[in-house]
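**Q** No sequence on hand, only this structure:
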């Protein structure tokens, strides 16, 4: 079982789970990995699965946290998805690890899943304490949102901010439809969206604090944030990019290629899991097992 811990981002606390190797010895110093969850997710879901396996099978200390404004973490306003704060969460997680006597501060890695992969890649460009980076089905969230009427969305955000400034109720939307039926009624029948609903909104992967709520005004920051911007100059750490070959609408297949091709890393590897979809790599044993068979030796080599 993980240890529940807290660390500060600015004035609020970030809730996290710390995982230990099975043969943990508090007198030793370990390599560690920060794990970053997708948008709409929390630490107990897919990033937590990878954190647990990297600790138990790989022998690493792993830390997975709820993004600020979400889950059990603090911060106001609630349900805000703010890329700049997400990046700062990662830096603060690294700060926390450097304070632990059983962590070797010179051997800290970073893993991100889905949008967390985009945030991880971006954070690593300026956070030089991170020595190795891996992504699983990484998505550049800004790319995804820019492809769906971005100017109309920005106009709507402006109108909503004006309304809220003048006393209107805050607008909280959903990340995904609440059910497959609702998605199909709205014309959203692409398999990535249907699998997202199956993961987040059914017993397969749902968790009480993953509440499917997104503050609409987040969209202006999400649209303008390019997770891979300047990766060709500043993403120099060893890099492992993992994704499946079932190409869905969420774009992790093409984003995986873009990140791999753009990164300045002299040591980089791309691994494509055949027959796997975006959400297979969230929790399905065969797909995640293949990913872990790549992740564990990668981090062992580069956090040696």
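**A** Received the coordinates, thanks. For clarity, every value in this text was computed on a predicted model and none was experimentally measured.
**Q** can we go C-alpha only for contacts and neighbour counts from here?
**A** Noted.
**Q** Find the residue at the geometric middle of the chain.
**A** The centroid of the chain falls nearest to residue 116 when counting by CA atoms, centre = their mean (1.8 Å).
**Q** Next secondary structure after the helix or strand containing that residue?
**A** Here residue 116, judged by DSSP states H and E, is contained in helix 115-126. On the C-terminal side of helix 115-126, the closest following helix or strand by DSSP H and E is strand 130-136.
**Q** After that next one, which helix or strand is next?
**A** helix 141-146.
**Q** For the next helix or strand after that following helix, name the packing helices and strands.
**A** Downstream of helix 141-146, the first helix or strand assigned by DSSP H and E is helix 150-165. The helices and strands touching helix 150-165, judged by 3 or more CA pairs under 8 Å, 6 or more residues apart in numbering; DSSP states H and E, are helix 219-224.
**Q** which outside residues touch the helix it packs on?
**A** 81-83, 141-143, 145-146, 150, 153-154, 157 (CA atoms under 8 Å, 6 or more residues apart in numbering).
**Q** what's the offset of it from the middle of its chain?
**A** From the chain centre to the centre of helix 219-224 is a distance of 17 Å (CA atoms, centre = their mean, to the nearest Å).
**Q** what comes up buried for that helix?
**A** 219-220, 222-223 (16 or more other CA atoms under 10 Å).
**Q** for comparison:
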């Protein structure tokens, strides 16, 4: 593995490039871009789990930090802007096609959680992706619109964002909020008990998955575009690549990856598409737990081998 950089617009993106065993730079290989979840970084599930395991199976993998997050550049910091996140994937392909040992006609993409939604959206207009895989893909726009599930939640969120942007335009400090509670105690005090929230705190805020590149910071004023965004918009028309979707069959959580998986499967125009349900697995089990991730990879690996002509 080596750490590399490539450009998105004017700033540097930072990524981990992994190689197959017995790598020979005189040969060409299929490559897979690995996109991390919302709030995550390349050192977590996208790179350390899926990127690593796919490299062991003979693929070159590229796991990057999203713009404005982790080690990547971009301003304003800690933004969650769908258009920029989708462009990250295109720029990752731009980098891969400059490498003489990457076959430009055998590039795939794998996204986890919100990164799965971004990967799907990117693949609709990035035809250099020849195969698309997702693990517990979530539609971040839907999550933003549903909010706390109260009537007009989206409009309330947009009103709050508008007020914050006005304050910042007049000189106020940026409002940095969090994606999840910073501890189980904080979660309990907030009265949050959904399985996805409980397990998110366990993954991101304990030694299990905690990483410096994932500080749980979110610039609130950046969120308006996400409220009006749909990760699966036009999938019926533009998503034609072979598609493999992995979801957990355990308790469905608030992030909605279970229902999003079925929605994506039904909406995708892809003539070759499969939906894998990992029995008993929750959303976060499929981030790093050995048995569920092994089951996911048991189908992802042959899927990519078939459709990337390996």
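**A** Yep, that arrived. Every value quoted in this text rests on a predicted model; they were computed, and no experiment measured them.
**Q** any idea where the strands of structure 2 begin and end?
**A** 2-8, 11-18, 29-35, 60-64, 102-112, 129-135, 176-177, 218-219, 243-248, 273-278 (DSSP state E).
**Q** Just send the ones you listed back as CSV, with mean neighbour count too.
**A** Shown next, in CSV, are these (neighbours: other CA atoms under 10 Å):
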stretch, mean neighbour count
strand 2-8, 16
strand 11-18, 22
strand 29-35, 29
strand 60-64, 30
strand 102-112, 24
strand 129-135, 27
strand 176-177, 14
strand 218-219, 18
strand 243-248, 26
strand 273-278, 17
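**Q** Residue 73 of structure 2: which of the ones you listed is closest?
**A** Counting by CA to CA, residue 73 of structure 2 lies closest to strand 11-18 out of the strands of structure 2; the figure is 5.3 Å.
**Q** isn't residue 116 of structure 1 right up against residue 138?
**A** Yes: look at residue 116 of structure 1 against residue 138 with CA atoms under 8 Å: they come within range, at 7.0 Å.
**Q** now the counterpart of residue 295 of structure 1 in structure 2: how far from residue 161 of structure 2?
**A** Counting by TM-score structural alignment, residue 295 of structure 1 corresponds to residue 300 in structure 2. Using CA to CA, to the nearest Å, residue 300 of structure 2 is found at 39 Å from residue 161 of structure 2.
**Q** quick one: which of these two has more around it?
**A** residue 300 (24 against 18; other CA atoms under 10 Å).
**Q** I'd say that one and residue 133 touch.
**A** Yes: using CA under 8 Å, residue 300 of structure 2 is in contact with residue 133, at 7.1 Å.
**Q** overlap in contacts of these two?
**A** residue 244.
**Q** what's the counterpart of residue 276 of structure 1 in structure 2?
**A** With TM-score structural alignment defining the correspondence, residue 276 of structure 1 maps onto residue 281 in structure 2.
**Q** Residue 39 of structure 1 now?
**A** Residue 39 of structure 1 maps onto residue 38 in structure 2, by TM-score structural alignment.
**Q** who's in contact with its match?
**A** 113-115.
**Q** at 10 Å what do you get?
**A** 66, 80, 85, 112-118, 138, 140, 179, 214, 216 (CA atoms under 10 Å, 6 or more residues apart in numbering).
**Q** so how far is residue 288 of structure 2 from it?
**A** 16 Å.
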